[in-house]
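In: sequence first, then the predicted structure:
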Amino acid sequence: MLDKKTRKKVMWRSTFLQGSWNYERMQNGGWAYAMVPALKKLYAKKEDQVDALHRNLEFFNTHPYVVSPILGVALAQEEQRAQGKDVSQDVKVGMMGPLAGVADPVFWFTARPLLGALGASLAMEGSILGPILFFVGWNFMRIGFMWKTQEVGYEKGEQISENMSGGLLQKATRTASIVGMFVMGALVQRYVQIEIPVIQDTLNGLVPGLLGLGMTFICMKALKKNVSLIVLILAMFIIGVAGYCIGLL
């Protein structure tokens, strides 16, 4: 059995998953590097270690944070293989695509922008806690997630694919999206400020922050239509200056 110390070594090494990324097999070098402590622990003979390392140099590509549950499953499989049992490689291949599809919206499009927005809001108020919150919060979440999911993969083994097929990934993505939209809505109301002096009191009486919310939706719509972010920034700058000059804004 692989002890906890060895499994932790695998997890820390997996943070360098993309350190030797290549166009032929993508993250295979980082994957093999992460597996080395476990392979040395499981196989006493040098020849067996070499064979195991070659086996782990196959094509691999996924989101760098969700490699952990796949590594956990691979560790459990290598244990079985070291005991002489037949093990399929299909689980590893079958997990990397679906997990990558879930991790991108959860991490890149929800968690990281949220922490960045919260950190930026504190920094805008002159607090040094802004960048500290982002750095500490992001890495605490990232490392905690990687360790926990690797342990789940190790304990469940091939059975983890049953949880994936049961809609768990879709539920996680939907939950993260809902939470992300809720927090972003609160940030928009606080920091996106547009005022039209003539009718501002009336608008505030109806829905405070309505113009800022409307501008946010317009920008989102434009981005979906592949309008350049630079073009949007220039357009808002021009509209703002022109509106101020004529007394509208």
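Out: On my side now, so go ahead. Quick caveat, the model's predicted, so the values are computed rather than measured.

In: hey, let's count contacts and neighbours off CA atoms from now on
Out: Noted.

In: list the helices and strands the helix or strand containing Gln150 packs on?
Out: According to DSSP states H and E, Gln150 maps onto helix 129-156. For helix 129-156, the packing partners by 3 or more Cα pairs under 8 Å, 6 or more residues apart in numbering; DSSP states H and E come out as helix 4-14, helix 67-82, helix 112-124.

In: alongside the first one, take a look at this:
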Amino acid sequence: MAERKTYQLLDKKTVHKSYFRWMMYNLVATSYEFLEAFGFAYAMEPVLKKLYGKDPDKLKEALERHSVFYNTEPQLGAIVNGMTVGLEEQRALGAEGVTDDFITSLKVGLMGPLAGIGDSMIPGMLIPILLSIGMGLGAGGNILGPLFYMVAYNLIIVLGSRYLFYKGYELGADAVNLFVGEMAQNVTQAITVLGTIVTGGVAATYVKLPLPIKINMAHSTLDIQQILDNIFPSLAPLLLILISWYFMSKKHVSPIKLIIVYFILAFAGVGVEYIIKATI
């Protein structure tokens, strides 16, 4: 396959426009049949118009080719967009071995591994880490907590996906080696383990469920919370986390519904506690 020089047929403005469209509209017009396909095609449109604008039939064919089912983690998956842009440029230049089937097979072959790595890195590791820092900063109502999370997350996502997009464009098909093979599997597994540890640490630190139940006896008082802490510290928060996981994972209950239920239960619990104290 011939070595490609950057921006032979494309200009920087067109390539950046393709990246911007993918970053902003990767989930546009989603459906179970296509998922991110139309977002991908929309991102490729300025590139394809630049390459095949003088041949309407080729332009139509290329847009149809990039409108088939596609789904991956969109931030890390930006490297596939960059690779596809570079390969389409090579194809327009007549590079040997760069065919329609090759480009489509590359997309299909990478979207699965990248989805696994991206879902492990971003929701499984990056977001819990940033949330734990933001929650620490926001303790006591400090506005720096939410501001840190919003700024840090968007900076990492935007700059990271932009770097991957241009790196994919620069490397072309050679970027495949970064995401397949034994090394990629080991990295994915390590990131998954790290994300699980971070999530467990965040849950243990910030989930609170005290049981202020005290039973007055003749010569002593039984503190239920203290007894539980002596047997199994933070048992109630652990049970709450496991119950939440069960309903979201097994029963497919949305987090919003769980939050509403917990709010109602907490409000009712405080009310019952207030009534009991008022009657004693």
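Out: Ah, there it is. Here the structure is a predicted model, which is why all the values come from computation and not from measurement.

In: overlay the chains and give the TM-score.
Out: For this chain pair, the superposition-based TM-score is 0.76 by TM-score structural alignment, normalised by the length of structure 1; 241 aligned residues with a Cα RMSD of 3.6 Å.

In: picking that back up, for the helix holding Gln150 of structure 1, which positions count as buried?
Out: Judged by neighbour count (16 or more other Cα atoms under 10 Å), helix 129-156 of structure 1 contains these buried residues: 130-131, 133-134, 138, 142, 145-147, 149-156.

In: just give me the match in structure 2 for Glu24 of structure 1.
Out: Here Glu24 of structure 1 is matched to Glu33 in structure 2, going by TM-score structural alignment.

In: so what does Lys171 of structure 1 match up with in structure 2?
Out: By TM-score structural alignment, Lys171 of structure 1 lines up with Asn186.

In: again with Asp90 of structure 1
Out: So, by TM-score structural alignment, Asp90 of structure 1 is matched to Ser105.

In: and its match, what element?
Out: Following DSSP H and E, one finds Ser105 of structure 2 within helix 100-121.

In: could you check the angle helix 127-137 makes with that helix?
Out: Angle, helix 100-121 of structure 2 to helix 127-137, by axes from the mean of the first three to the mean of the last three Cα atoms, to 10 degrees: 30 degrees.

In: and helix 100-121 of structure 2 with helix 78-93, angle?
Out: Using the same axes, to 10 degrees: helix 100-121 of structure 2 against helix 78-93 is 170 degrees.

In: for helix 100-121 of structure 2, what is the distance to the chain centroid?
Out: The gap between the average C-alpha position of helix 100-121 of structure 2 and the chain average comes to 15 Å, counting by Cα atoms, centre = their mean, to the nearest Å.

In: got it, and stretch 122-133 of structure 2?
Out: On Cα atoms, centre = their mean, the centre of stretch 122-133 of structure 2 falls 10 Å from the chain's centre.

In: distance of the residue nearest the centre of structure 1 from Gly157 of structure 1?
Out: Closest to where the C-alpha atoms of structure 1 average out (Cα atoms, centre = their mean) is Phe107, at 2.2 Å. Note on Phe107 of structure 1: its distance to Gly157 of structure 1, by Cα to Cα, to the nearest Å, is 24 Å.

In: same list, the helices and strands packed on helix 129-156 of structure 1, but as TSV with distance to Asp201 of structure 1 and mean neighbour count please.
Out: Output for these, formatted as TSV (distance: least, Cα to Cα, whole Å; neighbours: other Cα atoms under 10 Å):
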stretch	distance to Asp201 of structure 1	mean neighbour count
helix 4-14	55	17
helix 67-82	52	23
helix 112-124	26	17
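
In: now render the ones you listed as CSV, adding distance to Thr175 of structure 1.
Out: Output for those, formatted as CSV (distance: least, Cα to Cα, whole Å):
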stretch, distance to Thr175 of structure 1
helix 4-14, 26
helix 67-82, 20
helix 112-124, 14
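
In: count the neighbours of Asn177 of structure 2 for me.
Out: The tally of other residues near Asn177 of structure 2 (other Cα atoms under 10 Å) stands at 10.

In: now check structure 1 for the residue matching it.
Out: So Asn177 of structure 2 corresponds to Glu162, using TM-score structural alignment.

In: buried residues in the helix or strand where that match lies?
Out: Glu162 of structure 1 belongs to helix 160-165 when assigned by DSSP H and E. Using 16+ other Cα under 10 Å as the test for burial, helix 160-165 of structure 1 gives 160-161.

In: and if you look at stretch 229-237 of structure 2?
Out: Across stretch 229-237 of structure 2, burial judged by 16+ other Cα under 10 Å covers 234, 236-237.

In: in helices, which of these fall?
Out: Judged by DSSP state H, helices contain the following of those: 236-237.

In: make CSV out of the buried residues of stretch 229-237 of structure 2 and add distance to Gly195 of structure 2.
Out: CSV is the format used below for the buried residues of stretch 229-237 of structure 2 (distance: Cα to Cα, whole Å):
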residue, distance to Gly195 of structure 2
Ser234, 21
Ala236, 23
Pro237, 19
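
In: can you pull the contacts of Leu258 of structure 2?
Out: Leu258 of structure 2 is in contact with Ser244, counting by Cα atoms under 8 Å, 6 or more residues apart in numbering.

In: doesn't Gly86 make contact with Tyr169 of structure 2?
Out: Yes - counting by Cα atoms under 8 Å, Gly86 is a contact partner of Tyr169 of structure 2 at 4.8 Å.

In: state the distance from Ser14 of structure 1 to Lys5 of structure 1.
Out: 14 Å.

In: could you do Trp31 of structure 1 as well?
Out: Taken as Cα to Cα, the span from Trp31 of structure 1 to Lys5 of structure 1 is 18 Å.
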